[in-house]
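S.K.: below is the sequence, then the predicted model.
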Amino acid sequence: VINAEKLRVAGNKLQDKMYHHHTGYIGNLKSINLGKLLEKAPERVLQKAVKGMLPRNPLGRSMLKKLKVYAGTEHPHSAQQPKPLDI
């Protein structure tokens, strides 16, 4: 997936949608909203969305390893020549 930085959402999701993770220490639940995560690491937003749709088993984890997300149009996969899809 390329151009993850151009992701757009409807409504107040940029301020209201929260992503949480725990550091492992007692009481250290870290939270960040969608707007800040898009500025910091836009590829992580799509990775988390796809991860939530995959099955929670070894097959889902192996499928997630194959997902490549890039913020811009540049990527190191020279053998692949993606073409735009006109809809």
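M.R.: Yes, it's here.

S.K.: can we go C-alpha only for contacts and neighbour counts from here?
M.R.: OK.

S.K.: who's in contact with A10?
M.R.: Contacts for A10 (C-alpha atoms under 8 Å, 6 or more residues apart in numbering) come out as none.

S.K.: can you map out the strands along the protein?
M.R.: Along the chain, counting by DSSP state E, strands occupy 18-22, 29-33.

S.K.: distance to G60 added to the ones you listed, as JSON lines?
M.R.: As requested, the strands of the chain are arranged in JSON lines below (distance: least, C-alpha to C-alpha, whole Å):
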{"stretch": "strand 18-22", "distance to G60": "20"}
{"stretch": "strand 29-33", "distance to G60": "25"}
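
S.K.: structure B:
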Amino acid sequence: MNNTNVQKCSNKQKWYLIDAKNQTLGRMSTYVAKLLIGKYEITYTPHINSQIYIIIINAKDIIITGEKKYNKKYIKHSGKPGSLKIENFANLNKRIPTKIIEYSIKGMLPKSKLGRKLFKQISVYKNEQHPHSAQKPQTITTNL
């Protein structure tokens, strides 16, 4: 008879550090989303959390190509009349540079309970300082 092997959730956490300085937003976001989902792991299973935690530093130095710096819009609405807020990339990057990377990665994750759990495993910081040095993250130095 054929037996099916079912992967179980491992409790071993892996921590990665990614420097966003001079990285293209879309290319870095797709790499981070795939890494977070576990696509680069040998034991990839779509419905299991791979226990990968990612720290992204230097979010203020992210770059985007073309005229998107002025044309890309970030829209939020509270649901109340007259509360629509529209902001372009340049203004949001000055104000809250971490939100740009978070929005980009969140859009690439699955829209389910697992996707919401995976999103909590990302930490984005606008400078080089981060409080996760005790976890000894592995630095990823790829040009994306």
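M.R.: Done, it's in. Model, not experiment: these values are computed from the prediction.

S.K.: TM value for the aligned chains?
M.R.: TM-score for the superposed chains, counting by TM-score structural alignment, normalised by the length of structure 1: 0.90, backed by 87 aligned residues with a C-alpha RMSD of 1.5 Å.

S.K.: still on that earlier bit, turn the strands of structure 1 into CSV, columns for mean neighbour count.
M.R.: Shown next, in CSV, are the strands of structure 1 (neighbours: other C-alpha atoms under 10 Å):
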stretch, mean neighbour count
strand 18-22, 12
strand 29-33, 12
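
S.K.: corresponding residue for I63 of structure 2 in structure 1?
M.R.: Mapped onto structure 1 by TM-score structural alignment, I63 of structure 2 lines up with R8.

S.K.: around that match, how many other residues sit close by?
M.R.: R8 of structure 1: 9 surrounding residues under other C-alpha atoms under 10 Å.

S.K.: the one 5 residues further on too?
M.R.: A total of 13 residues lie near K13 of structure 1 under the criterion other C-alpha under 10 Å.

S.K.: next one: L59 of structure 1
M.R.: When neighbours are counted by other C-alpha under 10 Å, L59 of structure 1 comes out with 10.

S.K.: can you tell me which residue in structure 2 aligns to it?
M.R.: Alignment note (TM-score structural alignment): L59 of structure 1 maps to L114 of structure 2.

S.K.: related to what we said a few turns ago, among the strands of structure 1, which comes closest to L54 of structure 1?
M.R.: Each of the strands of structure 1 has some distance to L54 of structure 1 by C-alpha to C-alpha; the shortest is strand 18-22, at 17.5 Å.

S.K.: so how far is the closest one off the chain centroid?
M.R.: Relative to the centre of its chain, strand 18-22 of structure 1 is centred 13 Å away, using C-alpha atoms, centre = their mean, to the nearest Å.

S.K.: what span of structure 2 lines up against it?
M.R.: Against structure 2, the aligned range for strand 18-22 of structure 1 is residues 73-77 (TM-score structural alignment).

S.K.: what residues does the matching stretch touch?
M.R.: Residues from elsewhere that reach stretch 73-77 of structure 2 (C-alpha under 8 Å, 6+ apart): 83-89.
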